[in-house]
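Q: My questions concern the predicted model and sequence given below.
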Amino acid sequence: MNAHPAAAARIQARVRCITFDLDDTLWPVMPAIHRAEARFYEWLQGHAPQVCECYTPQALIDARSRFMQAAPASERHDLTRLRKRWLRALALETGSSPARLESEGFEVFWEARNEVDPDPEAASVLETLSRHFRIGAVSNGNADVFRTSLGPYFDFALPAAEAGTAKPDPAIFRAAARRAGVRPESMLHIGDDAVCDVLGARNAGLHAGWFNPGTEPWAHREARPDITFGRLGQIPVRLGLIRPAPLRP
């Protein structure tokens, strides 16, 4: 369900900052993750072959998943710290160098993790929005938007690791508002996750936009998103910043 034009106009008039989720909103996350895991395993073959003697690529991914899922809830917001802790444990288990896996090995993974393929509409949308609003990123992942091609459009980024908590905790959204120098009610957060992005933002007093390309039904009793988008290109149109393209006869 999309916002009524009048409601969208009210949002546009009140909002001074727009924040975005990153993974699966501005780019698909799994291609980058698969590429990063493959490149990391290739690095292991040349620099820590003991690991490859113990684990196939899939077995290594499974071991990492189990390690992170077993971590205390209080640590799960910091994926970089968790991965480095896993790398140290992996090195000790296989007789590899903990320092090398934690530093060089992590950098190999993280560099590939940031080689994302943005949505074809993302750059033009962000360029338009950046002429009217401060633009920020609020993400539970450990991608660095400033290492991507979309970085020039952003004024700030607040990952969960830096905030000390993850979405949907309202605290991360309120921290983003402080970073932007605006009140929460002057912010619009856009993301694909109904709970983490929409309900989290609404509970923090922000406006919330739901990026819903699959046209999934709203399955929550709590308040609906202020505005819903099926494509990124609809965002500046729905906010009244540009006119929609005329229909072809």
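A: Arrived safely, thanks for sending.
Q: all contacts plus neighbour counts: C-alpha atoms, from now on.
A: Noted.
Q: helices or strands up against the helix or strand hosting Leu92?
A: Take DSSP states H and E as the rule and Leu92 turns out to sit in helix 79-94. Judged by 3 or more Cα pairs under 8 Å, 6 or more residues apart in numbering; DSSP states H and E, helix 79-94 is in contact with helix 49-54, helix 57-69, helix 98-100, helix 106-113.
Q: Select, out of these, the one closest to Ala201.
A: Ala201 lies closest to helix 57-69 among those, at 25.1 Å (Cα to Cα).
Q: what angle do the closest one and helix 79-94 make?
A: Calculated by axes from the mean of the first three to the mean of the last three Cα atoms, to 10 degrees, helix 57-69 forms an angle of 120 degrees with helix 79-94.
Q: and helix 57-69, what does it pack onto?
A: Checking 3+ Cα pairs under 8 Å, 6+ apart, helix 57-69 ends up next to helix 29-47, helix 79-94.
Q: then this one, side by side with the first:
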Amino acid sequence: MAYAVAISTGVLARQPADTLWSEMLSTILDHFRDGRDARILLPLHGQRSIAVDGSVRTADDETLGIALPYDRDFSQLVDPREICQILFTLQGREYRLLTRIQAIPGASDLLVKPKPPAIALQERQYFRIDTRVELSYYRLASEMPQKPHTVNARVNLSGSGIRIPAAEPLQTGDLLAMVLCLDGGKCLENVECLAQVVRFSTLPNGEMAAAMHFVEIENQDRDKIVAFCLARERELLREKVRTRDFY
């Protein structure tokens, strides 16, 4: 049975995905019933995106209406095939909601349908670092058994997420079961987590990269990642000092 991650009273809860998403959707629709301001991450043609301030209001039992700034015509800019994201605050916590665009009824209006799950954003105190790690993952959406996809490359890593080269076709919203190897390929210090693709970007070398948020991870495993990042940063600083002293 598929599972999703909810955050209730600050504690990760694991429930059947269909029941959990029904409860989450009801809460989200009630939250936007009278209209609320939110940050909208709009997908544009050409695999680009922009963030704008907008207003979100519940349209019916399945969809939300988004009112964008009236000073621009977004109808030709937005790519309706891609994921539209809504960033909002609920009960004092920040959330990221992934939605599918159902219609573009006007120059500054969208009709979107939420898709599970709504992601509670972690506080951004986690230290990020560019480093080489080995990891493997497979997508949870497939009904057929999959062979894990292995990556051994330079990534951007923190306790809240990871950005990896997008060598395998992925889509925004994909849920991945992931294992990170943090000890130089020996795989004695593994971290298991559930990650979700939230956006794509182009690296300086022209390659595409997928940014992922850890939506389910044990606290001790998150601490391992943070400790690894800090230790790796100290190593890089020592290497810089040795190089400077040598020259």
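A: Structure's in. What do you need? These numbers were taken from a predicted model, which means no experiment stands behind them.
Q: Can you calculate the TM-score here?
A: The pair, once superposed, lands on a TM-score of 0.25 when counted by TM-score structural alignment, normalised by the length of the second structure; 114 aligned residues with a Cα RMSD of 6.7 Å.
Q: if we can go back for a sec, buried ones in the helix holding Leu92 of the first structure?
A: Residues of helix 79-94 of the first structure classed as buried: Leu79, Thr80, Leu82, Arg83, Lys84, Trp86, Leu87, Arg88, Ala89, Leu90, Ala91, Thr94 (neighbour count, 16 or more other Cα atoms under 10 Å).
Q: just the angle between that helix and helix 106-113, please?
A: Using the same axes, to 10 degrees: helix 79-94 of the first structure against helix 106-113 is 130 degrees.
Q: host element of Val215 of the second structure?
A: Using DSSP H and E, Val215 of the second structure maps to strand 208-216.
Q: Secondary structure element holding Ile172 of the first structure?
A: Using DSSP H and E, Ile172 of the first structure sits in helix 170-180.
Q: ditto for Lys113 of the second structure
A: strand 109-120.
Q: Now tell me what touches that strand from outside.
A: Contact with strand 109-120 of the second structure is made by 4-7, 21, 24-25, 62-68, 74-75, 84, 93-105, 215, as judged by Cα atoms under 8 Å, 6 or more residues apart in numbering.
Q: By neighbour count, sort out the buried ones in the residues you listed.
A: Buried members of those, scored by 16+ other Cα under 10 Å, are 4-7, 21, 24-25, 63-68, 74-75, 84, 95-101, 104, 215.
Q: What residues sit buried inside stretch 16-33 of the second structure?
A: Ala17, Leu20, Trp21, Met24, Leu25, Ile28, Leu29, His31, Phe32.
Q: that's a helix at the fifth one, yeah?
A: Yes. Secondary structure assignment (DSSP: H, G, I helix; E, B strand; the rest coil) places Leu25 of the second structure inside a helix.
Q: which residues sit in contact with it?
A: For Leu25 of the second structure, the contact set (Cα under 8 Å, 6+ apart) comprises Pro114.
Q: gap between it and Lys240 of the second structure?
A: Leu25 of the second structure sits 50 Å away from Lys240 of the second structure, going by Cα to Cα, to the nearest Å.
Q: returning to that earlier point: could you give the angle of the strand holding Lys113 of the second structure to strand 208-216?
A: Per the same axes, to 10 degrees, the angle that strand 109-120 of the second structure makes with strand 208-216 is 60 degrees.
Q: where does Glu233 of the second structure land in three-state SS?
A: Assignment for Glu233 of the second structure (three-state DSSP): helix.
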